[in-house]
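1. Predicted model, plus sequence, below.
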Amino acid sequence: MRSTGSVKLLLFVSFFFVSVSASDTFTQCLETFRTNGNATGGTDFFGRPVNDSRDAVGLTYEQCMASCGTGQESFSWSVFSQQFSAWLLPWLALVSQLPFGAESRIDNLISVALTVGSPTLAAFSLVITALNTRWANDRFSAIKYPNHENAAKALIYLQQVPLRLTTRDGLLASLIIIPENDDWWDCLVDRLQQTYTWTIAAATSVAWVIIAFIFTIADSVMNLGNNVNSSGQGAGILWLWLVPMVVGWLWVPVCSFEKLRAAIDKANEIAFVATPEEPAQANYAPEINPPRLANEVSHMQGIRMHNKKGVFTQDAARTAPVFNYARIWEWHSAVEMIAQAFESADRMAKRHTPVNSGNEWTFAEERRVTHHRDNRIGSLGQVQAYCGFDGPEDERTPPMPSGVWKRIFVASLFALGLQWSTTASAAITVLFTPTTGLGCRSGSYILYGIVSTMIWLTLLLSSYLAHLAKLHHHDRGDSSSSGFDFANLAEGLATFLRRLSTFAAVCNTLCIILACVFQFSDVFSTCYCNSSVLGRGAQHAYNVIAPGYDYDITRAAWIGGIILASGYAVLFLFALHLILELSNDIINN
């Protein structure tokens, strides 16, 4: 079976090379046209008709079709290998340096497809993660209650997982209040410390791609007229967004799925929960009812990961960082709920009110100890009240903090800027390459950018619809209901949009790689593509064939496109660095 498949593949490849080499070069076609002095359809370099065919340096679209046929220019392996290895291969190799770390290989493959198929989505997830990091840092910076720094660190690292909070039975409040859970926070943060950071391999890969890109750019600008139709100048600029993506994720805290799950599970093994006071007791006595291990009291945990069956969108359960877009709403709600509980405890502590209101406030003997552990001991009901929860059975809807849409808006601007600075620059370099105008090459770049942007929009809408459906089910008190209502409609539409966008991302990834390969292999070197029929229309389209074209305008457009794309990439990284620099008070403490 393997030999049969190999034969079929060999026959297909042989047919492809035979088909692409069937046509003569356009230069030979023009020479044949020039021998007929009475022929019409010849043009100068600007598409203007010439009276004598011997003066023609190009052909109109109609004449090109008549004289040269509908096939492509002959395939040149030397040109293809040189262009492919110089303009595309380094970028494909750099994709391997993106952070993946999902639970399964399928999830990692989907993350690759979403990243390459929609750089807009990838950039959005990166920037929103950085903005969330800064916001969480600011949210906890004014709180002075024990473990507030560890809480901020843990929540920043846990942007990659869907969080489930349990406020009932004192589970969440006990994590915040009772001193026995200090080790819980230390254990969680220690295991969540950033591991995906600068390495020699990552730094070498980024440096190699940048150096190769600079040398290739310089060579192409100096030798502009050589193989201009198969040059990968535009393709190389199109992939420039990868550099800020790789570097950016090396700055942002990222963990693998295995480490995230192990950190939460290991910490929850040592989580304690306050116990309720006996009805006969006048005051809570810790020596009579000491805190117990949470896993001995309840199968739930104060903070844990949702499994894939417990989320309303499957992308939220995928831990690769590109899926952070799907966890925006739930993560913000979880952070706000924990921050409010810490704030409530901090206010009570500043008033010198202990958890057990029947005791007096105990002042610490050491100056560096601001909260004596005796002030943090109390019954389940007292711990709940200290955090601002109503009672042991309180299971409230997590609040949504202000400023979420503002951060989404800022992240969207950054993402769209990175996408279209590279896409527009790549299109400009081809639009001003003779024959100037919108053609197959520039059209494929623009289509790639449009599809990428639409994927980002639909996935963001999908995540918001899933969030609305979850809130509706929570308020109604069930997780799945029959009937046709808003929650079911929103949930179904969110699933449809997510699957449609994922499929579109896979197609967009394959199409842009094929578009680059087609350009290098002269598949686009046809009368239709070289004449820029898409932009000029068949009546005004023409194909510049003969050498000698003045490439000054083209060279200026190429240099301008390089400056635009690389300049925005540098600006993107600079802004990202500033955002994270302002967030390092807690992360690096």
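-> Structure received.

2. alpha carbons only for contacts and neighbour counts from here, please
-> Fine.

3. so residue 59 is in which element?
-> strand 58-60 (DSSP states H and E).

4. Who are the packing partners of that strand?
-> Strand 58-60 is packed against strand 42-43, strand 542-544, with contacts defined by 3 or more Cα pairs under 8 Å, 6 or more residues apart in numbering; DSSP states H and E.

5. tell me which residues of the next helix or strand after that strand are tucked away?
-> Sequence order places helix 61-68 as the next helix or strand after strand 58-60, per DSSP H and E. Buried residues in helix 61-68, counted by 16 or more other Cα atoms under 10 Å: 61-64, 67-68.

6. Please render these as JSON lines that adds distance to residue 189 to the earlier fields.
-> Output for these, formatted as JSON lines (distance: Cα to Cα, whole Å):
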{"residue": "61", "distance to residue 189": "66"}
{"residue": "62", "distance to residue 189": "69"}
{"residue": "63", "distance to residue 189": "71"}
{"residue": "64", "distance to residue 189": "68"}
{"residue": "67", "distance to residue 189": "72"}
{"residue": "68", "distance to residue 189": "68"}
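
7. got the helices and strands packed on strand 58-60 as CSV, with mean neighbour count and distance to residue 513 columns?
-> Shown next, in CSV, are those (neighbours: other Cα atoms under 10 Å; distance: least, Cα to Cα, whole Å):
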stretch, mean neighbour count, distance to residue 513
strand 42-43, 26, 34
strand 542-544, 30, 25
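
8. Rebuild those as TSV, extending it with distance to residue 144.
-> Formatted as TSV, the helices and strands packed on strand 58-60 follow (distance: least, Cα to Cα, whole Å):
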stretch	distance to residue 144
strand 42-43	78
strand 542-544	72
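
9. how about those, which one is nearest residue 251?
-> strand 542-544 (47.4 Å; Cα to Cα).

10. For the helix or strand following the closest one, name the packing helices and strands.
-> Helices and strands here follow DSSP H and E; after strand 542-544, the next one along the chain is helix 552-581. Contacts defined by 3+ Cα pairs under 8 Å, 6+ apart place helix 552-581 against helix 119-141, helix 200-222, helix 233-238, helix 242-251, helix 404-431.

11. what residues does the very next helix or strand once past helix 552-581 touch?
-> Using DSSP H and E, the next helix or strand after helix 552-581 towards the C-terminus is helix 584-587. With contact meaning Cα atoms under 8 Å, 6 or more residues apart in numbering, helix 584-587 is reached by 137, 141, 149, 152-153.

12. hold the first one in mind and look at this next one:
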Amino acid sequence: MAPQSTLSCYLTLVLISIVPVFAAVDFPRCFDEIRRGLHGTQGGTDNQGNPVANITEATSITYEFCKQACGTGGGPFSWSSFSQQFSAWLLPWLALLSQFPFGSKYKEDNLMSVILSLGSPCLAAYSLALTVLNTKWIARRFANIKYPNSHDATLILSTLQQTPLKVTTEGGLLASLVVLPENDAWWKELGNRLDYADTHTWTIAGATSVAWVALAYSLTIADAFSTISTDPNSNGQGLSGVGSLWLWMLPLTIGAHFLSNFMLLGLSSYPGYLQISPRCDAARVGKAINDTNEHSFVARPTGPAVNANRINKMRALCLHSERDSLHRDEDATAPIFHYARLFSFTLVVEQFVSVFYYASENAKEHFAVDGAPWEAGDGKTVDPANRKGTKAQVTAYCRPSAFSSPANSYPPPHVRQSHWGPDVFSRLFIASVVALALQWSTSGASILIVYFTPTVGESASYLLYAAVATVIWVIMVISSVITHHATIYPEYLNLSQQRRRERRGAALIAVFLRRLAKCLATCNAVWILAAFLMQFGNFYDRCYCNAAVIGFGKRAHEVMTLNGNDISAMRAAWIGGVVLAVVGSALFWGFIQVFIDPPLPPPE
């Protein structure tokens, strides 16, 4: 680059940094001049926007008078103030965001999970709520099933919620996996591999991040209440902005990473812990399933069972390979994408429940798989001799038959009545209510604090953020419903051409909605970060924002001095906002606690 060009670049940078300094408005000085009558005597008001006769008694001024006397520029940028606020109020939360669990196969999916969490806390809370609700639901579906490995199946299915599971029933694969005693080792080995006994949930980095954020928020509250002053432009920025708006990160991060200490996992010979956010490392989980499948057995048309490797590469349980764009979010294993797997995962669980259920009912009646006399064994569990048979016998044993009597048992016989699965919409509704409560308790607290802190202009930024975050969640949930409707499962392969066209159209709509929501989430994440940076840099400290022109219209006024009543009302609003944010986050944490450790079927 030529010296002249380099010099031009330096001069440009200098001018860019100097211009804001000269364009900045010294509001304290301007207000002092207004009170002394140097800019005229018309335009003074009280703090409710009512005109006052004497400018020296004015505590506020109209927006037009503010522009005339002070100009349209913003307050002066101070690097020391900016860096202090950034490091104290924003940086701890960004560090906590990095503690969210990832694990997707592709880096762009991990990046998108961060963007979606930041752009729509409601979606992140919804996915986590679905996880705990599914855990409770799985335990209830297996509650009255008494058959070998049903306890392990409950835990393994709960653990694999974040993975795109594929179940194969053809060739008696699933029935063989459940019934044959040779596969008992398969269940134990997969449980051990998923146990992650070498993983310590409370890492130093994670615990430090949580403690750092909690301390930063506590100090923000203390700082805000100790520095309430008559200057309306220096009150509660950290408390209302980053502090309360992002308090949702605490229960989500703790719920996603650190609740494993409350849920004992008894799959291995030593005690381990099951995270409420299940195993989401795609590579590690995939390897665990693939390696375990090498030791699975399958029943043959005649003769004893053989290792499945001697038949073909098909397995009863595996991960979906690369699929089309319709199922892109289902295949991503980062926890926030669990919203997309609610319906498909429900059907996977129901397939296992069905096989275990009928096997359990037949075992209660002391029917052996091969029709031979029942071997009592030790009387505590089903003797392995009762669980051997040919492929036809094993398959029939796990279906409704003349020698099973499940009429009065719970859960009821598995006969798929719909494309959606049982209890799915009740879980969707509960998770939605919980997620919306967390989103709007924290965002609402921030809006409340700013709205009752003269002036109210900045509350529009937080209201816009919360509204868009909610819209993103709505679009994503609708997309997941349409995606499941558009998915053609094996039992629906004989659909008419018209129905197939309808589902292809639905698939296009689902993909469009999902991509639209991701674009909105990206914009919303960028917007809220930019809003914080502009707040720290005094960009909002200008007549237009301080006068809340959008909200007040012609009655817009800039508050120069807060009186005692204003400060009392502001303090009450701050207390209410802090209580709302803390209670909302605590209730979400309490919801996680209620569902975290459901009773499991006893080991056989």
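-> The structure has been received and is ready for your questions. Everything quoted here is computed from the prediction, not taken from an experiment.

13. quick one: TM-score?
-> TM-score of the superposed chains, computed with TM-score structural alignment, normalised by the length of the first structure, equals 0.90; 564 aligned residues with a Cα RMSD of 2.8 Å.

14. if we can go back for a sec, out of the helices and strands packed on helix 552-581 of the first structure, deepest packed?
-> Between those, helix 233-238 has the highest mean count of neighbours, a mean of 27, where neighbours are mean count of other Cα atoms under 10 Å.

15. now it, how far from the chain's geometric center?
-> 21 Å (Cα atoms, centre = their mean, to the nearest Å).

16. swap in stretch 102-111 of the first structure?
-> With Cα atoms, centre = their mean, you get 14 Å for stretch 102-111 of the first structure.

17. so it aligns onto which residues of the second structure?
-> With TM-score structural alignment applied, stretch 102-111 of the first structure matches the range 104-113 in the second structure.

18. now do stretch 375-385 of the first structure
-> Counting by TM-score structural alignment, stretch 375-385 of the first structure sits on residues 386-396 of the second structure.

19. what ranges do the helices span in the stretch 151-300 of the first structure?
-> Shown for the stretch 151-300 of the first structure, the helices assigned by DSSP state H, counting those that start in this stretch span residues 171-177, 182-192, 200-222, 233-238, 242-251, 257-268, 294-297.

20. Relative to residue 572 of the first structure, which of those helices is closest?
-> Here helix 242-251 is closest among the helices of the stretch 151-300 of the first structure (Cα to Cα), at 7.1 Å.

21. rewinding a little: out of the buried residues of helix 61-68 of the first structure, which comes closest to residue 112 of the first structure?
-> Nearest to residue 112 of the first structure among the buried residues of helix 61-68 of the first structure, with distances taken as Cα to Cα, is residue 61, at 39.8 Å.

22. residue contacts, the closest one?
-> Residue 61 of the first structure neighbours (Cα under 8 Å, 6+ apart): 527-528, 531, 533, 538-543.

23. Mind doing that once more with 6 Å?
-> 541-542 (Cα atoms under 6 Å, 6 or more residues apart in numbering).

24. At the geometric centre of the second structure, which residue sits there?
-> Relative to the mean C-alpha position of the second structure, the nearest C-alpha, by Cα atoms, centre = their mean, is the one of residue 124, at 1.5 Å.

25. so who does it touch?
-> With Cα under 6 Å, 6+ apart, residue 124 of the second structure has these contacts: 117, 336.

26. which residue in the first structure lines up with it?
-> Match for residue 124 of the second structure (TM-score structural alignment): residue 122.

27. From residue 313 of the second structure, how far out is residue 560 of the second structure?
-> Distance, residue 560 of the second structure to residue 313 of the second structure, using Cα to Cα, to the nearest Å: 76 Å.

28. Between these two, which has more neighbouring residues?
-> Taking other Cα atoms under 10 Å, residue 560 of the second structure and residue 313 do not tie; residue 560 has more neighbours (27 against 9).

29. Give the burial count for residue 87 of the second structure, as a bare number.
-> 12.

30. ditto for residue 341 of the first structure
-> There are 21 residues near residue 341 of the first structure, going by other Cα under 10 Å.

31. And it? What does it align with in the second structure?
-> In the second structure, residue 341 of the first structure lands on residue 355 (TM-score structural alignment).

32. Residue 265 of the first structure matches what in the second structure?
-> That one, residue 265 of the first structure, aligns with residue 290 by TM-score structural alignment.

33. Can you report how many residues neighbour its match?
-> With other Cα under 10 Å as criterion, residue 290 of the second structure counts 16.

34. show me where the stretch 251-400 of the second structure has strands.
-> 264-265, 272-273, 297-298, 306-307, 317-319 (DSSP state E, counting those that start in this stretch).

35. how about residue 460 of the second structure, what's its match in the first structure?
-> Looks like residue 460 of the second structure aligns to residue 443 there (TM-score structural alignment).

36. can you give me the end-to-end distance of stretch 396-415 of the first structure?
-> End to end - Cα to Cα - stretch 396-415 of the first structure spans 34 Å.

37. Over to stretch 170-183 of the second structure?
-> 17 Å.

38. In the first structure, what range does it match?
-> When stretch 170-183 of the second structure is compared against the first structure (TM-score structural alignment), it corresponds to residues 168-181.

39. quick one, the longest helix seen in the second structure and helix 121-141 angle?
-> The longest helix of the second structure (DSSP state H) is helix 497-536. Helix 497-536 of the second structure and helix 121-141 are oriented at 130 degrees to each other (axes from the mean of the first three to the mean of the last three Cα atoms, to 10 degrees).
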